[in-house]
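Next one to model:
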Amino acid sequence: MVKFQNMDKKMGQIEAFLKRYGMDSLDEAGEVCLSCGMDVPAIVREIQPICFDDACWAYTAGTAAALSSGTAEAREAALIMGEALQAFCVKGSVADERQVGTGHGRLAAMVLSEEVRCFAFLAGHESFAAAEGAIGIVQSADKVRKTPLKVILNGLGKDAARMISRMNGFTYVKTRFDYKTDELAILEEKSYSGGGRARIRCYGADDVREGVAVMERENVDVSISGNGTNMVRFTHLVAGAYKKRCLERNKTYFACASGGGIGRTLGPDETSAGPASYGLTDSMSRMYGDTTFAGSSSVPAHVAMMGFVGMGNNPMVGATVRLAVAVQESRDK
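Okay, the predicted model is just below:
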């Protein structure tokens, strides 16, 4: 029996989405996935075990639609999954207004595109959400890419970056920024594992200028910036400043603000932002973001509160990429 959070507020648009792809119900969508050997809820819960039921059903609908569409490419499958995720947004909610579901599809499609060579998590480095997302992307995206995707973490604090690297098996890149010449020097590179995780390069910057220099050195094409403690000291500022640099040299850069708008550390009361605002982080993310998510990077309940499904934004990126890849692999068999 199909049952999930806020079901009564979502079924109208969900059924309309399913009908566009020739299905009458979520039960039928589940059967389509199983007939192709895909246990979608199991895959979703493997990525984030504490996700809500609605996340499993949203990805079931998206996977079934991608399979039914006849698409043979993971990038196209990701865009269809974005449509499904958007159908699971509560009408009139923050997530609906921001088109968060569609944004997730666009972001995953970018990661799977050959034009994108480097993906950056602009991390707070005080949480492991970015690390979890980086691991998921590296494990999935390269299965269908011709050129391996470069993934970096770029956050505030060199000691924090070293610790994140050591605990996750990443490669720590120690840098020094010359403020007189605007030059970034690599002082040390240390890999804390010998496997695929070592491909993830983790930088710790002293300030915004050094963070932007890291983005330029790695020639970042797509980034996602978190909403942790350092969002007004580092993450949003680095993304916005780097966006300006890219525009000046006609480089394409897709910037996503993850978690922008929940205002949990700089809310309306603390910034005199007014009763209709979600705070300073909301305003900052809207200034540079090509797409802005809503809710926590890692906590399902925070995302659900914004009118979306109960799954952290970073794990959701991994789930969208992984299932889109699975659709292509199913077609290639």
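
contacts and neighbour counts: CA atoms only from here.
Fine.

What is the subsequent helix or strand relative to the helix or strand hosting Leu153?
Leu153 belongs to strand 150-156 when assigned by DSSP states H and E. Moving toward the C-terminus from strand 150-156, the next helix or strand (DSSP H and E) is helix 158-168.

Report all helices and strands that that following helix contacts.
Helix 158-168 sits against strand 171-178, strand 201-205, with contacts defined as 3 or more C-alpha pairs under 8 Å, 6 or more residues apart in numbering; DSSP states H and E.

which residue ranges form the strands in the stretch 101-250 of the chain?
Counting by DSSP state E, counting those that start in this stretch, residue ranges of the strands within the stretch 101-250 of the chain are 118-123, 150-156, 171-178, 183-191, 201-205, 222-225.

could these be laid out in TSV, adding mean neighbour count and distance to Asp53?
Shown next, in TSV, are those (neighbours: other C-alpha atoms under 10 Å; distance: least, C-alpha to C-alpha, whole Å):
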stretch	mean neighbour count	distance to Asp53
strand 118-123	25	27
strand 150-156	27	30
strand 171-178	20	35
strand 183-191	14	37
strand 201-205	27	33
strand 222-225	26	25
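
Relative to Cys118, how far out is Val309?
Using C-alpha to C-alpha, to the nearest Å, one obtains 28 Å as the distance from Val309 to Cys118.

ah, wrong one, I meant Gly155
Between Gly155 and Cys118 the distance, using C-alpha to C-alpha, works out to 16 Å.

and what of Gly307?
Computed as C-alpha to C-alpha, the Gly307 to Cys118 distance reads 31 Å.

for Ile14, same thing?
Distance from Ile14 to Cys118, by C-alpha to C-alpha: 34 Å.

what about the longest helix in this protein?
Counting residues, the longest helix found in the chain (DSSP state H) is helix 313-332.

Run the angle between it and strand 118-123 for me.
Angle of helix 313-332 versus strand 118-123, following axes from the mean of the first three to the mean of the last three C-alpha atoms, to 10 degrees, is 150 degrees.

list the contacts for Val32?
By C-alpha atoms under 8 Å, 6 or more residues apart in numbering, the residues touching Val32 are Ala64, Leu67, Ser68.

give me the element it is part of.
Val32 belongs to helix 26-35 when assigned by DSSP H and E.

For that helix, which residues meet the burial criterion?
If you call a residue buried by 16 or more other C-alpha atoms under 10 Å, then helix 26-35 has these buried ones: Leu26, Glu28, Ala29, Gly30, Val32, Cys33.

Now the second one, please; I'll put the structures next to each other:
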Amino acid sequence: MATLFEDFEGRIPQVNKALKEYGFAEGEAGLQAARDLCKSKGFDPYEICQSTQQICFEDAKWAYVLGSAIALKKGEKAGSMTGSEAAAAIGEGLQAFCLPGSVADDRKVGLGHGNLGARLLSEETQCFAFLAGHESFAAAEGAIKIAANANKVRKNKLRVILNGLGKDAAQIISRINGFTYVQTKFDYFNGNGTDKALTVVKEVPYGSNPDRLIVKCYGADDVREGVAIMWHENVDVSITGNSTNPTRFQHPVAGTYKKERLLAGKNYFSVASGGGTGRTLHPDNMAAGPASYGFTDTLGRMHSDAQFAGSSSVPAHVEMMGFMGMGNNPMVGCTVACAVAVAETFKK
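This next block holds a predicted model:
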């Protein structure tokens, strides 16, 4: 029993509380029953999680099982369940997997992921950006799941973009994943902080899968062009990664764009995906322990409306923050995919 998922003994007390609250037995039996409930409705959150990021840990798969089962139970009680409502309910299950006293528990990252998924399935959100989204494949993993699932329960189609540093990198990621590469040119002499100085040179669709081609992948030369791309797509929700270029691209882009959006009287919800104890670019990685948020984490706090913990892509680092073993970017896609699966069961 203790090998069902990572740090079973530390997580199971909180997991049992959630299981009991929604009418399941405690321990492994309750989790298996939760999975059986989902499978009886025609979907398996365990497999959805596995297919989203193949290197995810076992605890992530069972967290989505619990979250999806909670959403089903809530929907059965209410008589209906929208995708947005399902995502928020899934967050309860994710939160139950946070280790008490950890960075993730303190920030309520599980509930945060559920609420982010709910926002993406809300009609109010029109465009979601993975900012610095092509410096790891994790953003692509998240984008694929969102693009393939979100619009099944939305009236107006959600647009999904990747906006990162480097045009070659954007084109490579587009080719590998079957996205649409968008090459832009920025007029630095006449640039005025919006997209008026931005020109789309060409769009190159790679492949023939329509669910992937709707994902547009942009490559910027610097922060100014990155901000202009955000304006061009009218991004209203984004998640920043903490890759090798956080100080010179994604955090400055998010912060600058947020300032400009607020001045223009427009909404923008900024999420910082990474950070936490001992993150990159900080001299106190080990010595400061929980007292050190790390430099990239600090940068995220300058612009974010929601702060997650751990890597955008590396399961082990998210696990280290006391959450579960799955990159924050693919986690966004998995939340959306599971929420849509739940919502669709109430359409039948």
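
TM-score for this pair?
After superposition, the two chains reach a TM-score of 0.94 (TM-score structural alignment, normalised by the length of structure 1), with 332 aligned residues with a C-alpha RMSD of 2.0 Å.

quick one on the thing from earlier: for Ser140 of structure 1, find the nearest of the helices and strands packed on helix 158-168 of structure 1.
With C-alpha to C-alpha as the criterion, Ser140 of structure 1 lies closest to strand 201-205 of these, at 17.1 Å.

what does the closest one correspond to over in structure 2?
Per TM-score structural alignment, the counterpart of strand 201-205 of structure 1 in structure 2 is residues 216-220.

Need the residues that contact that stretch.
With C-alpha under 8 Å, 6+ apart as the contact definition, stretch 216-220 of structure 2 has outside contacts at 134, 160-171, 173-174, 179-184, 226, 229.

so how far does it sit from its counterpart in structure 1?
Here stretch 216-220 of structure 2, set against structure 1 after superposition, deviates by a mean of 1.1 Å using mean C-alpha distance after the TM-score superposition for structure 1.

how distant is that stretch from the center of its chain?
Put simply, stretch 216-220 of structure 2 sits 18 Å off its chain's centre (C-alpha atoms, centre = their mean, to the nearest Å).

Now flag whichever of the buried residues of helix 26-35 of structure 1 is closest to Ala134 of structure 1.
The closest of the buried residues of helix 26-35 of structure 1 to Ala134 of structure 1 turns out to be Cys33 (C-alpha to C-alpha; 26.2 Å).

which ones are touching the closest one?
Contact partners of Cys33 of structure 1, counting by C-alpha under 8 Å, 6+ apart, are Asp39, Val40, Thr60, Thr63, Ala64, Leu67.

Alignment lookup: the second one to structure 2.
I take that to be Val40 of structure 1. Aligned partner of Val40 of structure 1 by TM-score structural alignment: Pro45.

Same question for Arg217 of structure 1.
By TM-score structural alignment, Arg217 of structure 1 lines up with His232.

so what's the alignment partner in structure 1 of Asn163 of structure 2 up against?
Under the alignment by TM-score structural alignment, Asn163 of structure 2 pairs with Asn154 in structure 1. Contact analysis of Asn154 of structure 1 by C-alpha under 8 Å, 6+ apart lists Ala120, Phe121, Leu122, Ala123, Cys202, Tyr203, Gly204, Ala205, Gly211, Val214, Met215.

what do we get in structure 2 for the second one?
In structure 2, the residue equivalent to Phe121 of structure 1 is Phe130, according to TM-score structural alignment.

Leaving out the residues flanking it, which one is nearest to its match?
Once flanking residues are discounted, Phe130 of structure 2 sits nearest to Leu162: 4.8 Å by C-alpha to C-alpha, 6 or more residues apart in numbering.

Quick check: the gap between that neighbour and Leu99 of structure 2.
31 Å.

same check, this time on Leu19 of structure 2
Noted for Leu19 of structure 2: a distance of 16 Å to Leu99 of structure 2, by C-alpha to C-alpha.

ok, these two, which is more surrounded?
Neighbour totals were compared for Leu19 of structure 2 and Leu99, and Leu19 leads with 25 against 22 (other C-alpha atoms under 10 Å).

Test my guess that the more buried one contacts Ala29.
No - between Leu19 of structure 2 and Ala29 there is no contact under C-alpha atoms under 8 Å: 10.1 Å.

Could I get the contacting residues of Lys180 of structure 1?
If you count contacts by C-alpha under 8 Å, 6+ apart, Lys180 of structure 1 has none.

counterpart of it in structure 2?
For Lys180 of structure 1, the aligned position in structure 2 is Phe189, judged by TM-score structural alignment.

What count of nearby residues applies to the residue opposite Phe170 of structure 1 in structure 2 once aligned?
Using TM-score structural alignment, the equivalent of Phe170 of structure 1 in structure 2 is Phe179. By other C-alpha under 10 Å, the residues close to Phe179 of structure 2 number 31.

Same check on Cys51 of structure 1?
Look at Cys51 of structure 1: counted by other C-alpha under 10 Å, it has 23 neighbours.

need the contact list for it.
With C-alpha under 8 Å, 6+ apart, Cys51 of structure 1 has these contacts: Val44, Arg45, Pro300, Gly310, Met311, Gly312.

From Val144 of structure 1, how far off is it?
For Cys51 of structure 1 relative to Val144 of structure 1 (C-alpha to C-alpha), the value is 26 Å.

go on, Ser93 of structure 1?
Distance from Ser93 of structure 1 to Val144 of structure 1, by C-alpha to C-alpha: 35 Å.

between the two, who's got more neighbours?
Here Ser93 of structure 1 and Val144 are set side by side on neighbour count (other C-alpha under 10 Å), and the busier one is Val144, at 19 against 15.

tell me the contacts of the alignment partner in structure 2 of the more buried one?
By TM-score structural alignment, Val144 of structure 1 lines up with Val153 in structure 2. Going by C-alpha under 8 Å, 6+ apart, Val153 of structure 2 touches Thr82, Gly83, Leu121, Val340, Ala343, Glu344.

and which of the residues you listed is nearest Met302 of structure 2?
Leu121 (26.0 Å).

can you tell me which residues contact the closest one?
Contact partners of Leu121 of structure 2, counting by C-alpha under 8 Å, 6+ apart, are Gly83, Ser84, Ala150, Val153, Arg154, Val336.

Give me the spatial nearest neighbour of the corresponding residue of structure 1 for Ala306 of structure 2, chain neighbours excluded.
The alignment partner of Ala306 of structure 2 in structure 1, by TM-score structural alignment, is Thr291. Counting by C-alpha to C-alpha, 6+ apart, Thr291 of structure 1 lies nearest to Cys256, which is 5.0 Å off, once chain neighbours are set aside.
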